[in-house]
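Novice: Build me a structure from this.
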Amino acid sequence: MLNFYTNTQSKTYDAWGASSCQPAIAGGRGRYCALKLRKLTRQFIKDRSILPVNPYGDWNESMLVDEDLANDINLYLQEVGREISAKKLQQYLAQDDVCAKHGIEKPIAERTARRYLNALGYRFTTPKKGQYADGHECDDVVFYRQNVFLPQWRHIQHRMDSWITADCLPEYGPKMPGLQVIAWFHDESIFYAHDRRKRAWYHKDAPATPYRKGEGASLMIADFVSADFGWLCSPDGRRTARRILKPGKNKDGYFSNEDIIEQAEEAISILKECYPQYEHVLIYDNASTHLKRPEDSLSARKMPKGTPKEGQNWGIEVTKRDAVSGKIIYKADGKPEKTKIHMGDARFADGTPQPLYFPAGHSREGVFKGMAVILEERGFGDMSKLRAECKKFKCAPVGPGQEQRCCCRRILYNQPDFVNIPLVLETACKAAGVTAFFLPKFHCELNFIEQCWGYAKRIYRLCPESSREDQLEKNALNSLDIPLDTMRKFANRSRRFMDAYDRGLNGRQAAWATRKYRGHRVLPEGIMNELEKNSVV
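Specialist: Now for the predicted structure:
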C-alpha cells in the first residue's frame, strides 16, 4: 500500500483510499481488507514498529514447507534406495546435525514420517515393471548384437521409412539407392480365457464372489507386423499369414519349426503377390524354435573321441516320423518314438567333403570315425593323447591369434564348417528370395510386436469373461484391431533402442536413455555418469 501511495509513477499516487484498494484487490480481498491496511499503515507511520504477523495456521504447518529440508530428505531417500522406510526417515530427522541445520526442536513420530513420504511422492506398493536387462550383457549376446544384428540393421535402415512420433507421418530424407525395405517382425502370444482385469471399483460392502481357478482355455496367435502396413495381410484382407493354434497335447499340439516355415512361406507368397515393389525382411526372435538346424547338421556336442567298439555305432537321435504323412510317431506311453541317423558330411578347408563314417570297403564300413580320426584327417597330427573335452567344457583362455588346442571338442567347435551352419528357416526364406534376421537373445524391446500384444491384451481384458473357446477366439481377434498410428509409435520406441545400442550403450543405459522423464524426476547419479560418458545427455 505504501508503495502505491508514495510512487509518483503510480496512478494511485497520493490517493489514500485507492492505494489501499489496489493490494486488497491483488490479494483477492475486498473493502474490509483495504480498511485494515489503512489502519495498520497509520500505526506503522506513527510508531515505526514491526507490523503484526497473523499466526493463523503456522502451528499446523508441515516442516516440508522448508525447501532446504525437503531437498535434503530427497537426497537422503535416493541414497537409501530400495530400503526406504518411515522408521529410517524418523531416525534421519532425529540426528543432531540435521536438527541443528534446520532448527528441528523435537523428533517426529513414525506416523508423521509416513505422511512425509506420501507428501514427497512415495507410495508403499509393488514396483512397476520396466525394461528388464537380464542377460543383455553376456559376452555371446553382446558379440551377436554388436557384430551381427546391428550391422545387418544398419545395412537396411537407410532404405526404410522413419515415422515421426507426433503425427506418425513418414519422414522422407535421403535414402540409399534401391528398393524401399519393409521390416516384418514376427512373434507369438497366448490369450487365456480367464485373463481379465482384476483391479476395479468395488463397493466396500460388496460380498466375495466365487471365481474360476486357473487360466482356462488358451489360444496362441502367431503373426507378422510392420510399421508401414500393420498386420501382414493382402490389401483386401482376404489372405493373411496369421496362425491360430489351440496349444496342448490333446488339442492342436505346439508351434514347431515346421509350422514356422509353413507360415513364412505363406507370408512370402502374400508379399510377393501384393507388395512386389518393396524389398521385404522377416525378423524373428532368437528362440530355439526359430533357430533349428537340419537334423543331420554338424555338431561336436556329443561326439565320442574314439571309434565305437565292435558292434556299436554312434548317430544322432531324432524323433521318428511317418514316411508318408510326416507326422510324429508316438509310443504306447505317449512319448515320441526315437531313431538314430547318420550325421551329414563335413568339409575340408578347400571345400571337399569329409565323410564322418568309414566308407564302403573299409573293415568298419558305416561306423563313426570319432573326433580323433576326423581331426587327424584335417592335419592336426596325433590326437591320441589329447583329451576329449575339458572339465565341464571350461577351456583355458588363449591369447589373441593363438589356436585353441586344449581338447578335441573345442578344436572341432572352432572349425568353419562346424560354425557356419545355415538354419532351416533361414535357408527356406533365402530360397524364396527374402532375407531373415534374428534378434539378439533377451532383447524383446527391439521387437515392437511385443508392445502390440500388450495393447491387444489390455483391450482383451475388458471383454466379458467366458470359458467358451469360440468366445475366446472372437475376443482375442477383435482385440488385435490396433490403430496403425499406435503401431508406429511402438516401432519408434524400438528403433530408439537400436540407435542406443548402436552408440555403444549397454542394456541398462539404453533403457534409461530411451525413457521420457518429467521435469521433477531425477536420474540416479550412477546412470547420469554412464550416459554422460557416452554423450547421450
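Novice: contacts and neighbour counts: CA atoms only from here.
Specialist: Fine.
Novice: burial count for residue 140?
Specialist: 12 (other Cα atoms under 10 Å).
Novice: Go ahead and report the secondary structure state at it.
Specialist: helix (DSSP: H, G, I helix; E, B strand; the rest coil).
Novice: How much space separates it from residue 514?
Specialist: Separation of residue 140 from residue 514 (Cα to Cα, to the nearest Å): 24 Å.
Novice: for the stretch 401-537 of the chain, what spans make up the helices?
Specialist: Secondary structure of the stretch 401-537 of the chain by DSSP state H, counting those that start in this stretch: the helices cover 408-413, 416-419, 424-431, 449-460, 469-479, 484-502, 507-513, 525-533.
Novice: Ok, which of these comes nearest residue 96?
Specialist: The closest of those to residue 96 is helix 525-533. By Cα to Cα, the value is 26.9 Å.
Novice: Give me the buried positions along the closest one.
Specialist: Within helix 525-533, the residues scored as buried using 16 or more other Cα atoms under 10 Å are 528, 530-531.
Novice: if we can go back for a sec, nearest to residue 110 among the helices of the stretch 401-537 of the chain would be which one?
Specialist: The nearest among the helices of the stretch 401-537 of the chain, by Cα to Cα, is helix 525-533 at 28.7 Å.
Novice: give me the number of residues near residue 352?
Specialist: Neighbours around residue 352, by other Cα under 10 Å: 10.
Novice: ok, it to residue 378 distance?
Specialist: 11 Å.
Novice: please give me the structure for this one as well, since I'd like to look at both together:
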Amino acid sequence: MIEFKECFKGHTIECVFDQARTHTAKSHSVNDFSRSVGTKCTVDKIQYLDPNGKARSIDCFFQSGPNKGLSKGLDVIAKELGIAQPEKFKLPALRDHLSTHPAFQNVSRLELLAQKYHVRIHFCPKFHCELNICEGLWCFQKQFVRKYSDQTFPTLLKNIVVSREEFSKKDTHLRSVRRFWKALQSYKDGVSYADVMRLYLSSKCDGTVKSHTRISNTKL
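Specialist: Prediction:
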C-alpha cells in the first residue's frame, strides 16, 4: 500500500462497485435505536456529512457522568442534533422525524471508509447487468460451470478455473464492453429497459429481472 500511495499521490481515485449488499450496507439505521438511556444501540458513534459537506460525528454512549458507558437513546441524541423537545414525540413519530436528519440519511460503510481517504465511490445501477462488465464475467462462468457439472466438488473447482480461461480465449469481455456502450446509448435515447434486454440480450426477455442471461454477440 505504501508503494501505491506514493505512485498515485495527488491523483483523484474513483472506484466503481456493484450493488452487492456487502458494498451498500449502511452503518446504522434510526430503527436500530431505542429512545431511553441504556437501551438498544448498535453503533458507538454516528458519522455523517452536514448540509455544507463537513464531516460530523456524535457519540451514541455517554463518555462521562453518572451514565458513563450507557447508550444515550434517541431522546438524548435528538437533542444533541438540535431537535427541540423530542420527548413529546411518540417513538414512531420521533424516528420518522430523525430519518430526515443528515445523521440518519447515512451512506454505506464503504463510502464512509472511502471519504476518509478522499476516494470517490460510484455504484452501478442495481440489477442492470447489461451495464456491469464484472457481472458479465460471473454470468459466463456460472453458465459454463453448470453446463459441465457432474455434481462433484473437484469438478466444480476445475470448471471455475477453465471458465476463466474460456472467457479470455473467446474474448467475451469485448462483447460485454460493446454491449455496455450500446445499452448506455439506448437508455440515453429513451429506449425502455425491456426493449434493451430484447435488443442486446435475447428476444425472449420480458423486461423483468429473473436470472443471468447469456452474453450474445448476435446484434453487436
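Novice: Overlay them and tell me the TM-score.
Specialist: Once superposed, the chains reach a TM-score of 0.65 (TM-score structural alignment, normalised by the length of structure 2), with 194 aligned residues with a Cα RMSD of 4.0 Å.
Novice: List the contacts of the residue nearest the centre of structure 2.
Specialist: Geometric centre of structure 2, nearest residue: residue 24, 2.7 Å, by Cα atoms, centre = their mean. Neighbouring residues of residue 24 of structure 2 by Cα atoms under 8 Å, 6 or more residues apart in numbering: 108-110.
Novice: Map it across to structure 1 for me.
Specialist: The alignment partner of residue 24 of structure 2 in structure 1, by TM-score structural alignment, is residue 291.
Novice: quick one: what helix or strand has its match in it?
Specialist: Secondary structure assignment for residue 291 of structure 1, by DSSP states H and E: no helix or strand.
Novice: again with residue 57 of structure 2
Specialist: strand 55-59.
Novice: elements contacting that strand?
Specialist: strand 45-49 (3 or more Cα pairs under 8 Å, 6 or more residues apart in numbering; DSSP states H and E).
Novice: And for the strand it packs on, what's in contact with it?
Specialist: So strand 45-49 of structure 2 is contacted by 28, 55-61, 102-104, 106-107 (Cα under 8 Å, 6+ apart).
Novice: and with 6 Å instead?
Specialist: With Cα atoms under 6 Å, 6 or more residues apart in numbering as the test, strand 45-49 of structure 2 has contacts from 55-60, 103.
Novice: Check the mean deviation of it from structure 1.
Specialist: Here strand 45-49 of structure 2, set against structure 1 after superposition, deviates by a mean of 5.1 Å using mean Cα distance after the TM-score superposition for structure 1.
Novice: Going by neighbour count, which residues in that strand are buried?
Specialist: Under 16+ other Cα under 10 Å, the buried positions of strand 45-49 of structure 2 are 46-49.
Novice: Next: stretch 166-176 of structure 2.
Specialist: 167, 172-173, 175-176.
Novice: same deal with stretch 77-84 of structure 2?
Specialist: 77-78.
Novice: what does that stretch contact?
Specialist: Counting by Cα under 6 Å, 6+ apart, no residue sits against stretch 77-84 of structure 2.
Novice: residue in structure 1 matching residue 76 of structure 2?
Specialist: Using TM-score structural alignment, the partner of residue 76 of structure 2 in structure 1 is residue 373.
Novice: quick revisit: let me have the contacts of strand 45-49 of structure 2 in CSV, extended by distance to residue 66 of structure 2.
Specialist: Shown next, in CSV, are these (distance: Cα to Cα, whole Å):
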residue, distance to residue 66 of structure 2
55, 29
56, 25
57, 22
58, 19
59, 16
60, 15
103, 26
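Novice: quick one on the thing from earlier: how far away from the center of its chain is the strand holding residue 57 of structure 2?
Specialist: 22 Å (Cα atoms, centre = their mean, to the nearest Å).
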